[in-house]
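Colleague: let's see this in three dimensions:
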Amino acid sequence: MKRLGKALLCGAIGLGLLAAPALAQEKPKYGGTLEVGTVYVTLTALSFDPADWNWKLNHDTGNYLEQLFAADLSKSVRNGGKHPFYADAWLPTDAIRGELAESWEWKQNPLRVEVKLRKGVMFPEKPGVMAARELTADDVVFSFYRLAKSAKAQKGYFDYVDKVEAKDKYTVDFLFKEFHAEWDYRFGWGYYSPIYPKEMADAGASNWKNGNGTGPFMLTDFVQGSSNTYSRNPNYWDKEKIGGEEYKLPFLDKVVYRTIKDEATFLTALRTAKLDLLEAIRWSAADDLKKTTPQLKWSRWLNMSGTFLAMRVDTKPFDDIRVRRALNYAVNKQEIVKAYYGGNAELFAYPQHPDYVGYFEPLDSMPDSVKELFIYNPDKAKKLLAEAGYPKGFSFKVQVCSCSPDHMDLLPLVAAYLEQVGVKLEIQPMEYAAFLSAMTTKTNAPGYFMNNGHTNPTRSLHKSFYTKEVWNPSQWADPAYDAKIDAMYREPDEGKRQAMIKELTREILDKAPYIWLPTPYIYTAWWPWVKGYNGELRAGAVRPGPIYARMWVDQELKKKMGK
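Modeller: Here you go, the predicted model:
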């Protein structure tokens, strides 16, 4: 363990400090409300209790619950840096800052990370829950163990941790049994790492009214299926330097998430300025909006979720690789890119993503056995099906979420291709809660049509293809593959880890547990009065809170535009 490699360099004390933005010169203005249709505009909050291990938690609590680390937004493209901050759960090693952590340092004998917390960070008063008080190391320890000991905890998620200790009021030690490549992601800035007071849990963390944290906003209203309202925390600790002048955050009085299930309705809400910002727009709708509402500002990003039809490999006929490969040959993916997406999609970006520099390998660099899975060849599909004992094809059920307009349109097209080789689909649309439950309880149908987040280069492989993992709709189970993933996690050298990940990615692509489909481009649009923004979406795992804290609304401009 003398040389821990690049993966550990992000723990250097200096990276825990805030850096000043370089290019954002326009003077910010305080006040106003930001009405947002987020990336998850069709989905209401699933839970407010961190111990529920809900993937969407940071999206709904990340305005008021903070974490040890967050994205260093001073390194965004808007501020002259190289990072767009679109990724759902990927922070490059050079783009992490301390949030509640002021600094952190690796130490040996025993192997551990020592985290120094910021002093003077306050939990606000919450009537009926707690008096105002300072954040301490005990809050970090409490948050970790309540998560790790939850009945809903993901098995093995913290196996690499020996213990977490409060050394003094502002110092926490994370002691490790062994090095783990995701140490900072899993309890630093990931999906399940918010820091909150014991008083919140004692009052009942599942009740949104008891939510309380150190973040820039406070959750002041929630209407199931309609809206989340966050109001400015007047005692928030952080500041931002803009144009050489330091400003107290946040600028906005309120941020409101609108939950709108119907695509036509949320597009109309943006067009009529009932939404100031809509974070996820299909390419076909973007073309129309650009014509009807030319004042909007835009960014385009390759979807951070991969699209596929998962085939349960523990169910016939999908236990036969010939069948799985045949169904890939049967779908004309190039035609889907051109005709369905109008060229606004790429082959392929799952389970890795082009944003993952050093980890991603493009299709043209792959072995021929992988490349051919993306080439339309119905004759070869029929031949393989016949060899597997299905000369006349077969039928199977496919579950799809009605919450995705794209999937409701795309799946019938996939079904039409498969029918040409004798394979018929029984399509079962489901509401999101039931759809998600089917996968997490492993009762999903033989076919499961979904988007799944790339997450980050390491986690993308583990969560989707590790035996009995939650986000594993194909029910892939291969002890040898598991062992390779385990070895990758233990490798401290990032360069070696990148090579291991490329090999693991090639292997799973070749074995085809999914029908690999194109990944579409998505658009974000906002009105010109939304300032301090250039399309950034996440500052940690599905967490936009630090981004909204740095945005403001030019209310005079909004009035001049008649909105």
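
Colleague: from here on, just use CA atoms for contacts and neighbour counts.
Modeller: Fine.

Colleague: show me where the stretch 101-250 of the chain has its strands.
Modeller: With strands called from DSSP state E, counting those that start in this stretch, the stretch 101-250 of the chain shows them at 101-107, 112-117, 122-123, 133-134, 161-168, 171-176, 217-223, 227-232, 239-242, 245-248.

Colleague: JSON lines for these, including distance to residue 559 and mean neighbour count?
Modeller: Listed next are the strands of the stretch 101-250 of the chain as JSON lines, based on distance: least, C-alpha to C-alpha, whole Å; neighbours: other C-alpha atoms under 10 Å:
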{"stretch": "strand 101-107", "distance to residue 559": "40", "mean neighbour count": "20"}
{"stretch": "strand 112-117", "distance to residue 559": "42", "mean neighbour count": "23"}
{"stretch": "strand 122-123", "distance to residue 559": "36", "mean neighbour count": "20"}
{"stretch": "strand 133-134", "distance to residue 559": "40", "mean neighbour count": "13"}
{"stretch": "strand 161-168", "distance to residue 559": "51", "mean neighbour count": "16"}
{"stretch": "strand 171-176", "distance to residue 559": "49", "mean neighbour count": "21"}
{"stretch": "strand 217-223", "distance to residue 559": "25", "mean neighbour count": "20"}
{"stretch": "strand 227-232", "distance to residue 559": "22", "mean neighbour count": "22"}
{"stretch": "strand 239-242", "distance to residue 559": "24", "mean neighbour count": "18"}
{"stretch": "strand 245-248", "distance to residue 559": "24", "mean neighbour count": "14"}
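
Colleague: this one as well, want them side by side:
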Amino acid sequence: MRRFLPLALALPLALAAPRAEAVPFTWAYGADVLTLDPHASNNTFTNAFLGNVYETMARHNERLELEPALAERWETIAPNVWRFHLRRGVKFHGGEDFTADDVVFSWARISSPGALAKGNLSQVVDVRAVDDYTVDIETRGPFPILLNALTQFYIMDRGWSERQNAALSSNLTSREENAAGRMANGTGPFRVVSRQVDGPTVMEAFPGWWDRPRHNLTTVTFQPIRAASTRTAALISGAVDALVELPIQDIPRIEGNSALQVVQGPELRTIYLGFDHNRDELQYSDVRGRNPFRDLRVRRAVYQAIDVETLRRTIMRGNSWVAGSMASPFLSGSPEPGDEAQRRTFPYDPDAAKRLLAEAGYPEGFGVSLSCPNDRYVYDERLCLAIIGMLGRVGIRVTPQVETTNVWSRRINGLDTSFFMLGHAGLPLADAYSTLQEVLMTRSERTGGLNVGRWSNAEFDALVQRIAEEGDEPRRRALIREALLIEKREVGHVPLHQQPVIWAARRGIALAPSPDNRMRLWLVRMP
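Modeller: Down below sits the predicted model:
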């Protein structure tokens, strides 16, 4: 797997033996977790947060290397069957024993109607227990990156879930939440003590954790703080010990404070614009009787009306990496930077955009709404407003539909949008296949769970199916490149950039940062 260059000013992971006395840790982010139900959300931050409470059979470490977790080892016993030997002696936070029955139950639960976390497991057809500590997983065909896919398959205790009337996943789309949305019982290094929506979520170190703790924490408090200026002020005042996603404009302020430190580098996430390709008439547009985004010329006009270099320089203050592809070049399997599949397809050219709109039958342009979050991505609202100005100059009159993450997420999950900003990090696989399968494949029960605009191409879908089964890495990379070029030619989406990872903390705290922007609390050490 391709690795990131070392992050600038990376906070080192202390390797010394834990101190006798441990300490509390408080950290902040710009949005709350959507739910504690590990199967109900496909939100990257929520999934990452829950990785401190629930566990999977294999996991990525801070270097994005795969390593055993609830499974000690595995092997393939047939081209499409993997056998996993589970770790013995593992306890859930409630004291229950972890067994194969919990894995089989969790597979059924993540397959229930309300679950949104199954996308990367679309190649799995069956999970069955061989005995109490052995599980076979059968896939539709050879699936060489199954271990990557399993890094988001969180295991729940069957008995606890049934006692809480939470045998099925919560359904965030229909706002149907069960007890697992507000309480948790995992096997991870921290257990939830209390949960307050849009307030603090308090956890404590789980003394029965099977792994060797590298942290020295007793309690952890997560505090969502939506306003960027308030988050920074909380760090400076000492109200929080660390924060994820420091505002770019505050980097010099924090670096100039001898009591604080900053870490930054490229994130895996690609920020992009998407179109509603599916509806005959857009929901939020002044065009009647047709969908302008079904015309390649209109999509290309949008692409060429946006000056991504200006966005990088002025909005992102130079702290982003212009994207020419929907899959970050830092993801495993992606083409290298500079390859045709990673370069911008068309140049910024507003005059060309106007000509394309006229050719498509919109010489005076048209109106449409753009769905954007204001607390999900780095400078998301500012980016959207700048893009709206650029599109306005070629005749596309855009109404901002700016909402908090909770509201925007419901809109995105409900496909209630005509034109939208979204981001995808290729996680949990840390592989380009995740973007291809989840974001770009035709939306179905098994694929395209994040294909909000419902772009569809049969040739592309067939290639992704071949990628899923291809065990030869050079050939797999070639197929990934071919698939990305198909989407680029159709301008199915408009990639903007890879945003930065920017964390900050009190000096001396070791956070073990990673390009997947995941706070692994079991690696955090306080001075």
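
Colleague: rewinding a little: how about CSV for the strands of the stretch 101-250 of structure 1, with distance to residue 396 of structure 1 added?
Modeller: Formatted as CSV, these follow (distance: least, C-alpha to C-alpha, whole Å):
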stretch, distance to residue 396 of structure 1
strand 101-107, 51
strand 112-117, 50
strand 122-123, 53
strand 133-134, 57
strand 161-168, 42
strand 171-176, 46
strand 217-223, 38
strand 227-232, 38
strand 239-242, 55
strand 245-248, 57
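
Colleague: and those strands: which comes nearest residue 60 of structure 1?
Modeller: strand 227-232 (7.7 Å; C-alpha to C-alpha).

Colleague: what lies in contact with that closest one?
Modeller: Under the criterion C-alpha atoms under 8 Å, 6 or more residues apart in numbering, residues 44, 60, 63, 216-222, 250, 252-259 lie in contact with strand 227-232 of structure 1.

Colleague: thought residue 22 was touching residue 218 of structure 2, still the case?
Modeller: Yes - applying C-alpha atoms under 8 Å, one finds residue 218 of structure 2 in contact with residue 22, separated by 5.7 Å.

Colleague: what is the neighbour count of the corresponding residue of structure 2 for residue 46 of structure 1?
Modeller: Matched to structure 2 by TM-score structural alignment, residue 46 of structure 1 sits across from residue 34. Neighbourhood size, residue 34 of structure 2 [other C-alpha atoms under 10 Å]: 20.

Colleague: ok, the nearest residue to residue 34 of structure 2 once chain neighbours are set aside - contacts?
Modeller: Nearest non-adjacent residue to residue 34 of structure 2, counting by C-alpha to C-alpha, 6 or more residues apart in numbering: residue 46, 6.1 Å away. Residue 46 of structure 2 makes contacts with 33, 34, 35, 36, as judged by C-alpha under 8 Å, 6+ apart.

Colleague: element containing residue 46 of structure 2?
Modeller: Using DSSP states H and E, residue 46 of structure 2 falls within helix 44-50.

Colleague: now the helix or strand just after that helix: which residue numbers in structure 1?
Modeller: For helix 44-50 of structure 2, the succeeding helix or strand toward the C-terminus, using DSSP H and E, is strand 58-60. Mapped onto structure 1 using TM-score structural alignment, strand 58-60 of structure 2 covers residues 69-71.

Colleague: mean per-residue distance, that stretch to structure 2?
Modeller: On superposition with structure 2, the mean distance recorded for stretch 69-71 of structure 1 (mean C-alpha distance after the TM-score superposition for structure 1) is 1.5 Å.

Colleague: which parts of that stretch are buried?
Modeller: By 16 or more other C-alpha atoms under 10 Å, the buried positions in stretch 69-71 of structure 1 come out as 69, 70, 71.

Colleague: strands along the stretch 251-400 of structure 2, start to end?
Modeller: So, for the stretch 251-400 of structure 2 - with DSSP E, counting those that start in this stretch - the strands run 260-275, 321-322, 366-373, 396-403.

Colleague: of all these, which lies closest to residue 389 of structure 2?
Modeller: Evaluated with C-alpha to C-alpha, the strands of the stretch 251-400 of structure 2 place strand 396-403 nearest to residue 389 of structure 2, the distance being 8.3 Å.

Colleague: look up the counterpart of that closest one in structure 1, residue range please.
Modeller: With TM-score structural alignment as the criterion, strand 396-403 of structure 2 aligns to 423-430.

Colleague: the matching stretch vs structure 2 - mean distance after superposition?
Modeller: Mean for stretch 423-430 of structure 1 is 1.2 Å (mean C-alpha distance after the TM-score superposition for structure 1).

Colleague: now that stretch: how far from the chain's centre is it?
Modeller: The chain centre lies 27 Å from the centre of stretch 423-430 of structure 1; the measure is C-alpha atoms, centre = their mean, to the nearest Å.

Colleague: quick one: map residue 361 of structure 2 onto structure 1.
Modeller: Checking TM-score structural alignment: residue 361 of structure 2 goes with residue 389.

Colleague: next one: residue 237 of structure 2
Modeller: In structure 1, residue 237 of structure 2 lands on residue 272 (TM-score structural alignment).
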